[in-house]
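[1] Let's see this in three dimensions:
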Amino acid sequence: MSGNPDFDLFRTSEDHEELRAAIRNIAEHQIAPHAGDVDHNKRFPQEAFDALTAADFHAPHVPEEYGGMGADALATCIVIEEVSRVCASSGLIPAVNKLGSMPVILAGSEEIKHKYLTPMAKGEAMFSYGLSEREAGSDTAAMKTRARREGEDWVLNGQKSWITNAGISEYYTVLAVTDPEGRRGANVSAFVVEKSDPGFTFGEPERKLGIKGSPTCELHFDNCRIPGDRIIGAEGEGLKIALRTLDHTRVTIGAQAVGIAQGALDYAIGYVKERRQFGKAIAEFQAIQFMLADMAMELEAARQLVYVAAAKSERNDADLSFFGAAAKCFAADVAMKVTTDAVQLLGGAGYVEDHPVERMMRDAKITQIYEGTNQIQRLVMGRQLVK
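    As a prediction, the model looks like this:
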């Protein structure tokens, strides 16, 4: 699955489809049976992590020279899509591993890459991403977390909010202000923080609407001392690295949204073919067929946009910022609509935990919010258009 920047945008390769079949088999037989329990009990999907790690799908994006599969951007999206089709919380295992480690891949030294990508590729560690703060969400440059030099070390103080898989991951990319008097946006640096570092602790898990199997916590830094060689890239380049990271990883959130929507559509189709009213299956009613047609049409449009954005991510095209934002924004909006319609198609049955569509609707909502709200995505696209 080594990267091929020239793959046909409108037809996935044979390798991609073989990959899809393999990950779908794992998802349906080893992940789906636990999805409801993971959601109900708000627990990390350990079964999914074990199954994905055994098959080398937990971090498929890691290059081969660091022990990874070396999957291209589209292959990584297919993995996330297929896992999210049955369990969105589990889909965040490969998605957040890519998010957390992408700054290292884009800007890290060879020493940092070998030190942190290799254990992740082996399944020995996960990687999370610490950018947002309580008062610095969309306005990332307003962050308050500080890192100051002390001899050869860096000492971090502050907090990060809404951190996916916090407490589970061993490694964290953390953005912090290193020059408080410097120019806004050019005074931030990126660091790798390890779970065991002294002065690094976690807040209580957030009580969330969806993706309940993926823990979300605050990160707290209280004179957290880390070695000087943990900086990613050059001092002051952190925000630039963070935004480049999001250009690539927003595509994976689009893939997660597509997977959630596909799972909801599949389940709704199965239900309406079995549910009978007025002497026949409700799937025979035109009103139902029109709903399904709109759901499938919009879902397929979202999938194609995500796949094109993945191709651009693989090539690092100049217009990736627009397409990454567009793929994430459009797919997330489609996922919210498709899952809501799936609940509607099931009627009262869609509103209870006996059927997975209510979980899928709750899970879909976050795709419109994290890695930049869909309002921010529209801002990114608009700026690209008029630049």
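[2] only C-alpha atoms for contact and neighbour calcs from this point on.
    Fine.
[3] so what's residue 28 closest to, chain neighbours aside?
    Nearest residue to residue 28 in three dimensions, chain neighbours excluded: residue 86, at 7.0 Å (C-alpha to C-alpha, 6 or more residues apart in numbering).
[4] Next, the structure of the following sequence, for comparison with the previous one:
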Amino acid sequence: MTVEQMLPPSPLKGEHDSLPAVADTGSAARAERLMSFLRKYAEGRVNSALMDDRRSVTPAAILDLGKAGLFGLQVAQKYGGLELSHADAYRVIAQAAVMDTNLALIAGVHNAIGVTPIRVFGDDRTKAMVLPEIARGRSLATLAVSEPGAGSNVQGITTTATAVPGGYVVNGRKCWISLGAWAGHVNLVAKTTDEQGRPTGLSAFLVEGHSDGFVPGPEAVTLGMKAFPQNRIDISNLRLPSEALLGAEGQGMAVAQSAFYGGRGMLGGACVGVMKRCLQLTGRFAARRHVATGTLLHNGRVQQILSECVAATRAVEILVQQVAHDLDSGREVSPELYSACKILATELAFRVADWSVQLLGGRGYLDTNVIGQLFRDIRLLRIFEGATETLTVYMGSVISKEPRNLIELVSGRYRAVGTMELLGKTYDRLVAGLPAADRGLRAALRDKHILASITGELACWGLLSAMTEYTEHRTGTELDRYTAFWAGRQLHDRVQQAGDTKRQFEVLDAAFLSERIADYAREIGDVQQSLAGEDRQLDALLSRP
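    Below you'll find the model as predicted:
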């Protein structure tokens, strides 16, 4: 059966949304058609275990999925894309994650951090030349920001682009670049300087992946997402024309943020798909597995765990739908909402995957039973595109200085005045419980980081509690009622923990930790394996002189 034959002749009806509908221009029908194709394609053309073993996707997959439209989800139809709404694009990514997490992440990275900067900041000439290629998967696109000494801190990058007559010369090194060796187009962020060496800020460039001086390095050997390539890229005297600029010189941070924010919704969609697939398999097992008290599903503790997992899944779905609805309505999405989406979606998806492995018992630990691979794969997303801890501390720091956006969301938009008051009182108690300021600068800085982390986490759960309660009032369904109850309970548990300020701020200092950990060498040695593995070096008699 060909790709065209797998595509249904007419669209299927989509799921009901808990938010008011945004004017549909045929996006839902196009999304349903693609989702139906992905289900059929997964049945007969995808072998996730094989790709995991081989650390590479099936060669035909990129071509087939590109032909079906998966790599042009939000590219305008005039450029050969599907021009989906954000809501529909996230639904497609969720379905892709059910098909295979590696393929979903390839599509998500390409569509979010690859395509978005070109769509938003590319000029008409660039769009006309590049978008038709990347919309059909004939060229993959990605973003190159991270460096060995600069991950989430974009301002810390050291790659330079020095202005020369007619363009720029770029030098530096990037690492952990998704699709780095595969991408035909790379959105590269560097520090620009004028011809006299004076800094002009961060700027973004669209680079062809096979350019001279742009050299992908070895592929990282990862714990999960094994068929999803991540590479180092060495950049040496890469010459770029002025037309390679995305946006204006000095707009690099805006370009990077457009990519990161676009990626957070896509990651949320992928998490929804993985959570539903894990629970689909776990529920099937629980209904069939007989224990001393009957089926596993009728065990009270198992029902308790599954109830929480189903509520967590629905909560993430509501959160992702809200981000999509705001974007499709033309409303500016606050950084706090983007951060909460990334933090909660990835953390809760991993929790659901972990519980699924646990409930399957020994079967969960068998890599042949699907969930084990999902567990390994989803682990990356808690780190990918901003680690949870980094984002939480940053979010808490911002809210501590300026809580207006959070107040507007929780109290204003979702009418959860009581929740906002609870957050405010908890924050005041945390500040009042800070240890004495006379313990030294390092201790004060440490306490500041801890306070920001707690504040960020409370803000995430306060926002989710308000959002799920608001959704419950709109829909009145049993699932949404329970989800709101569950989210509220999660918030109150964290408020109670935060109230114990001694527990929060009483930690071992860095000097003691370093000394104690160093002592382990006397207790367990310091073993570093040195037995050689496979010899993959080209024989000296065959290599270039």
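[5] Map the residue nearest to residue 28 of the first structure onto the second structure.
    Using TM-score structural alignment, the partner of residue 86 of the first structure in the second structure is residue 99.
[6] hang on, that match packs against residue 40?
    No - between residue 99 of the second structure and residue 40 there is no contact under C-alpha atoms under 8 Å: 9.4 Å.
[7] neighbour count winner among the two?
    Neighbours were counted for residue 99 of the second structure and for residue 40 using other C-alpha atoms under 10 Å; residue 99 has more, 24 against 17.
[8] what residues does stretch 141-155 of the second structure touch?
    Here stretch 141-155 of the second structure makes contact (C-alpha atoms under 8 Å, 6 or more residues apart in numbering) with 109-111, 113-115, 134, 156-158, 173-180, 183-190, 202, 253, 256, 259, 385-386, 390.
[9] What segments of the first structure are strands?
    Ranges of strands in the first structure, per DSSP state E, are 127-130, 146-150, 153-164, 171-177, 188-194, 200-202, 216-227, 231-232, 276-277, 280-281.
[10] of those, which approaches residue 359 of the first structure most closely?
    If you check each of those against residue 359 of the first structure by C-alpha to C-alpha, strand 216-227 wins as the nearest, at 17.3 Å.
[11] Read off where the closest one ends up in the second structure.
    Under TM-score structural alignment, strand 216-227 of the first structure corresponds to residues 230-241 of the second structure.
[12] average offset between the matching stretch and the first structure?
    Once fitted to the first structure, stretch 230-241 of the second structure is off its aligned match by 1.2 Å on average (mean C-alpha distance after the TM-score superposition for the first structure).
[13] Could you pull out the buried residues of that stretch?
    Buried positions in stretch 230-241 of the second structure, judged by neighbour count with 16 or more other C-alpha atoms under 10 Å: 230-235, 238-240.
[14] Stretch 460-479 of the second structure too?
    Those would be 460-472, 479, for stretch 460-479 of the second structure by 16+ other C-alpha under 10 Å.
[15] Switch those residues over to a markdown table; also include distance to residue 442 of the second structure.
    As requested, those are arranged in a markdown table below (distance: C-alpha to C-alpha, whole Å):
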| residue | distance to residue 442 of the second structure |
| --- | --- |
| 460 | 27 |
| 461 | 29 |
| 462 | 30 |
| 463 | 32 |
| 464 | 33 |
| 465 | 35 |
| 466 | 36 |
| 467 | 38 |
| 468 | 39 |
| 469 | 41 |
| 470 | 42 |
| 471 | 44 |
| 472 | 45 |
| 479 | 47 |
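[16] and which of these is nearest residue 515 of the second structure?
    When these are compared against residue 515 of the second structure (criterion: C-alpha to C-alpha), the nearest one is residue 460, at 35.1 Å.
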